[in-house]
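In: Sequence first, predicted coordinates after that:
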Amino acid sequence: MTASPPRYSRILGTGSYLPPKRLTNADLAAQLAADGIETSDEWIIERTGIRARHFADEGVTASDLALPAARAALEAAGMTAEQIDLIIVATSTPDMIFPSTATLLQHKLGVHGCAAFDVQAVCSGFVYALTVADSMIKSGAASKALVIGSEVFSRILDFKDRTTCVLFGDGAGAVVLGASKEPGILAADLHADGRHANILCTPGTVAGGKVIGDPLLKMDGQAVFKLAVGVLEKVARAVLDKAGRSEADIDWLIPHQANIRIMQGTAKKLKMPLDKLIVTVDEHGNTSAASIPLALDVAVRSGKVRRGDTVMLEGVGGGFTWGAVLLDF
């Protein structure tokens, strides 16, 4: 018998969406000042590189943000929602406890029947979801997947804590991943370490009709920074080793958009010029699982990332989770 040719997956299209409400640092500082919390544009930029972020209006959910991002990715891929046979949504701010945000998005897309589920790995969520979709396509379990990161982090922020509430924003990013005879996703590497759960978490839950614990985000910024810089370099090198590539082969680095100092530090450790680092954190803030696909779509639509480019995606987030994907776009 003739062996079947290898089956790979490639990104066929990208899309993104930001809610219309844009808050500059000055806007947010004025809002906080009304509650006696002091901060400033200079203080935020110096520590994070963030200048603005987008917040969803009341009642707008993660699936609402995911819908236009998904439609944009489908249009870019030249496909309809009916052709998708797998939907994965990475989110830490789902519409409800269940069903999954992915199934709610599926309904809003007007399709039914295909597999749909959520992945929860916080800011690493999109890298995790993309890796799962790639594995399912390679195995033959799916042929065309819609992979989305969508977050409404503004709902879980403590606006009495200026060290965290200035960091995050809302948005969604999406890709269509399809089966291919040529490699697209070259390698992936995922990790987690629950020993560090307490340094970045939202420790509340719902039981008996009540919120149990604290439903607002908590973060030890210094501990997260220290851990993130170390693991991002290691996971990037692990993916390069798996793919048989070197740092010199990377055309673009698209890290999780959390903090400009972490991002630039990772680029320098990989000996990459900073002009090969895709940066959207200045305008989007930290959109958690949405940040990587948002940045990828911005880079593609601006003409920076082009077909044939080699791209490194990497994320780190609460859990503690981290991972990277190397792909030929």
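Out: Now that the structure is in, tell me what you want to look at.

In: can we go C-alpha only for contacts and neighbour counts from here?
Out: Noted.

In: quick one, helices of the protein?
Out: 25-33, 41-48, 62-77, 101-108, 125-139, 162-165, 221-243, 260-269, 281-284, 291-301 (DSSP state H).

In: Could you point out which of those helices sits nearest residue 206?
Out: For these, the distance to residue 206 is smallest for helix 101-108, at 17.6 Å, taking Cα to Cα.

In: what residues does the closest one touch?
Out: Residues from elsewhere that reach helix 101-108 (Cα atoms under 8 Å, 6 or more residues apart in numbering): 62-64, 66-67, 87-89, 94-95, 112, 116-118.

In: Please apply the same query to stretch 213-221.
Out: Taking Cα under 8 Å, 6+ apart as the rule, stretch 213-221 contacts 156-158, 163-164, 198-205.

In: circling back to that earlier point, please convert the buried members of the contacts of helix 101-108 into PyMOL selection syntax.
Out: Paste this into PyMOL to select the buried members of these, with burial taken from 16 or more other Cα atoms under 10 Å:
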select buried, resi 62+63+64+66+67+87+88+89+94+95+116+117+118
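
In: So which of the contacts of helix 101-108 is the closest to residue 243?
Out: For the contacts of helix 101-108, the nearest to residue 243 is residue 88 (24.5 Å; Cα to Cα).

In: Surely that closest one and residue 125 touch.
Out: No - between residue 88 and residue 125 no contact is recorded; they are 10.3 Å apart, counting by Cα atoms under 8 Å.

In: Overlap of the contact sets of these two?
Out: What both residue 88 and residue 125 touch, as defined by Cα under 8 Å, 6+ apart, is the set residue 119.

In: Check it against this one:
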Amino acid sequence: MAHKTINNVSIKAISAALPTHSMGQNEFANLYGLKEAARVARGTGIKAIRTADGLSTQALIVAAVTQLIDNIDISLSDIDALVVVTQTPDSWTPGTAFAVHSELGLNEGCYVTTINDGCAGYVNGLVQATSLISSGVYKNVLLCTGDINTRLVDDSDYQVRMLFGDAASATLIGEGEDSVSYISGTDGGGKDLLGVKVSYGKTEENSARVKTLQMDGAAVMSFALKRVPEVVGNLLKGKGLSKEQIDLFVLHQPNEFILKYLVNLLEVEPTKVPIDVNGIGNTNSSSIPLLLARRYKVEGTKNNIILCGFGVGLAWNAMHVNLSDTRFIAPVEISAVA
């Protein structure tokens, strides 16, 4: 797979939103027993997750956008395109992006689209957003991610219930002198290994039933350990860069065990692969921007950053970006209104 490049863009700012409510070892022990809760925590490195009890996907995304806009020199009237990535829409149609557009009061001429994408969704969303800018048609694109994963999981399936958390993010992309280079891949044959199915059947009130999240943990891990080093290596080769030249490898955050394994396979310094999943959980397409907003260190040169998403699909990607001039804004925490 050859890498592709999108020119004349700039990632201006990144922020995020988290629900204030969390579930930790005490709650999980009460549900599943102390022994099982401790075993899953040891195996994944996730001892607590954030849960959006009473919040909508729309509310989390709007909070992330508001946090971003309030901290940079731009107004909502300047936004001329909105891209929303989610797999937990609040309504089946017309899509979460339309609800976000309405609540934010964006212009009627603003281009609006919703992308149904998962763990690789942030990088795929960046491809969409930067393409809109590079086309010369749009000047300021808001890329938003948001998922309430906890409402899709089977509460009795503790190995899944203790992994996934809820969050949203907002990224502003505009015109600039930077470029993004990326490689992406898909194996649709693995679609049943991680995902949520829909069962259609009409009743008086419903036309379909959304099933719970199903995951073949061993198969997904095997996929990640194969594809991540492969796609990162191919991107670096295509860019003519060595691992030593990369300032930071920002990977999707499924769990600590997989991430530490990937550090060894990538053969890079652990300090270059930040891990920020404990206390939050796997937040799907929001994990990469959330990590950047929470833990990114501004000091030093950050010209060479690799972003890498992998999961639902099965899909994987890697993108080289320059974040040296990007504003990183701490996430806002919100709770449901009683």
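Out: Alright, I've got the coordinates. Values in this document were obtained by computation on a predicted structure and should not be read as measured data.

In: TM-score of the superposition?
Out: Once the chains are laid over each other, their TM-score by TM-score structural alignment, normalised by the length of the first structure reads 0.89; 315 aligned residues with a Cα RMSD of 2.0 Å.

In: Give the equivalent position in the first structure for residue 212 of the second structure.
Out: Residue pairing (TM-score structural alignment): residue 212 of the second structure is matched to residue 216 of the first structure.

In: For that match, grab the count of nearby residues.
Out: When neighbours are defined as other Cα atoms under 10 Å, residue 216 of the first structure has 16 of them.

In: now residue 288 of the second structure
Out: Residues lying near residue 288 of the second structure (other Cα under 10 Å) number 24.

In: what's the matching residue for it over in the first structure?
Out: Aligned counterpart of residue 288 of the second structure in the first structure: residue 292 (TM-score structural alignment).

In: Give me the distance between that match and residue 150 of the first structure.
Out: The gap separating residue 292 of the first structure from residue 150 of the first structure is 11 Å, by Cα to Cα, to the nearest Å.

In: To which residue of the second structure is residue 241 of the first structure aligned?
Out: Match for residue 241 of the first structure (TM-score structural alignment): residue 237.

In: Quick one: residues contacting residue 127 of the first structure.
Out: The neighbourhood of residue 127 of the first structure, defined by Cα under 8 Å, 6+ apart, consists of 313, 314, 315, 323, 324, 325.

In: same deal with residue 78 of the second structure?
Out: Per Cα under 8 Å, 6+ apart, neighbours of residue 78 of the second structure: residue 140.

In: What does it correspond to in the first structure?
Out: When the first structure is aligned by TM-score structural alignment, residue 78 of the second structure is paired with residue 83.

In: My read is that residue 179 of the second structure contacts residue 126, right?
Out: No - contact criterion Cα under 8 Å: residue 179 of the second structure and residue 126 do not qualify, at 11.5 Å.

In: Looking at those two, which is more packed in?
Out: residue 126 (23 against 17).

In: What residue in the first structure is paired with the more buried one?
Out: Under the alignment (TM-score structural alignment), residue 126 of the second structure pairs with residue 130 in the first structure.

In: who are the neighbours in contact with the equivalent of residue 154 of the first structure over in the second structure?
Out: Under the alignment (TM-score structural alignment), residue 154 of the first structure pairs with residue 150 of the second structure. For residue 150 of the second structure, the contact set (Cα under 8 Å, 6+ apart) comprises 51, 52, 161, 164, 165, 166.

In: Would you check which pair of those residues lies furthest apart?
Out: Distance extremes for these: the farthest pair is 52 and 161 at 13.6 Å, using Cα to Cα.

In: Show me which of the two is the more surrounded one.
Out: Using other Cα under 10 Å as the criterion, residue 52 of the second structure and residue 161 rank with residue 52 on top: 25 against 20.

In: Residue in the first structure paired with the more buried one?
Out: Aligned counterpart of residue 52 of the second structure in the first structure: residue 56 (TM-score structural alignment).

In: Might you report the residue contacts of that match?
Out: With Cα under 8 Å, 6+ apart, residue 56 of the first structure has these contacts: 19, 20, 21, 152, 154, 170, 171.

In: Translate the last one into the numbering of the second structure.
Out: In the second structure, the position corresponding to residue 171 of the first structure is occupied by residue 167, as judged by TM-score structural alignment.

In: number of nearby residues for the residue nearest to its match when sequence neighbours are not counted?
Out: Spatial nearest neighbour of residue 167 of the second structure, excluding adjacent residues (Cα to Cα, 6 or more residues apart in numbering): residue 18 at 4.9 Å. By other Cα under 10 Å, 27 other residues sit near residue 18 of the second structure.

In: Same check on residue 60 of the second structure?
Out: 28.

In: Out of the contacts of residue 150 of the second structure, list just those in strands.
Out: Within the contacts of residue 150 of the second structure, residues falling in strands by DSSP state E are residue 166.

In: now the contacts of residue 150 of the second structure in a markdown table, with distance to residue 36 of the second structure?
Out: Converted to a markdown table, the contacts of residue 150 of the second structure look like this (distance: Cα to Cα, whole Å):
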| residue | distance to residue 36 of the second structure |
| --- | --- |
| 51 | 20 |
| 52 | 24 |
| 161 | 12 |
| 164 | 17 |
| 165 | 19 |
| 166 | 22 |
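
In: from the contacts of residue 150 of the second structure, which is closest to residue 140 of the second structure?
Out: residue 166 (26.5 Å).

In: ok, for the aligned residue in the first structure for residue 247 of the second structure, nearest residue in space, not its chain neighbours?
Out: Alignment note: residue 247 of the second structure maps to residue 251 in the first structure; criterion TM-score structural alignment. Spatial nearest neighbour of residue 251 of the first structure, excluding adjacent residues (Cα to Cα, 6+ apart): residue 310 at 5.2 Å.

In: counterpart of that neighbour in the second structure?
Out: Using TM-score structural alignment, the partner of residue 310 of the first structure in the second structure is residue 304.

In: How about the contacts made by residue 73 of the first structure?
Out: So residue 73 of the first structure contacts 13, 14, 15, 16, 174, 175, 176 (Cα under 8 Å, 6+ apart).

In: any idea which of those has the most stuff around it?
Out: Result: residue 174 is most packed of the contacts of residue 73 of the first structure (other Cα under 10 Å), 34 neighbours.

In: For it, which non-adjacent residue is closest in space?
Out: residue 148 (4.2 Å).

In: The match of residue 288 of the second structure against residue 278, yeah?
Out: No - under the contact definition of Cα under 8 Å, residue 292 of the first structure does not touch residue 278, with a separation of 9.6 Å.

In: which residues are in contact with both of the two?
Out: Among the neighbours of residue 292 of the first structure, those also in contact with residue 278 (Cα under 8 Å, 6+ apart) are 254, 255.

In: What separation is there between the residue nearest to the spatial centre of the first structure and residue 124 of the first structure?
Out: Closest to where the C-alpha atoms of the first structure average out (Cα atoms, centre = their mean) is residue 289, at 2.9 Å. According to Cα to Cα, residue 289 of the first structure and residue 124 of the first structure sit 6 Å apart.
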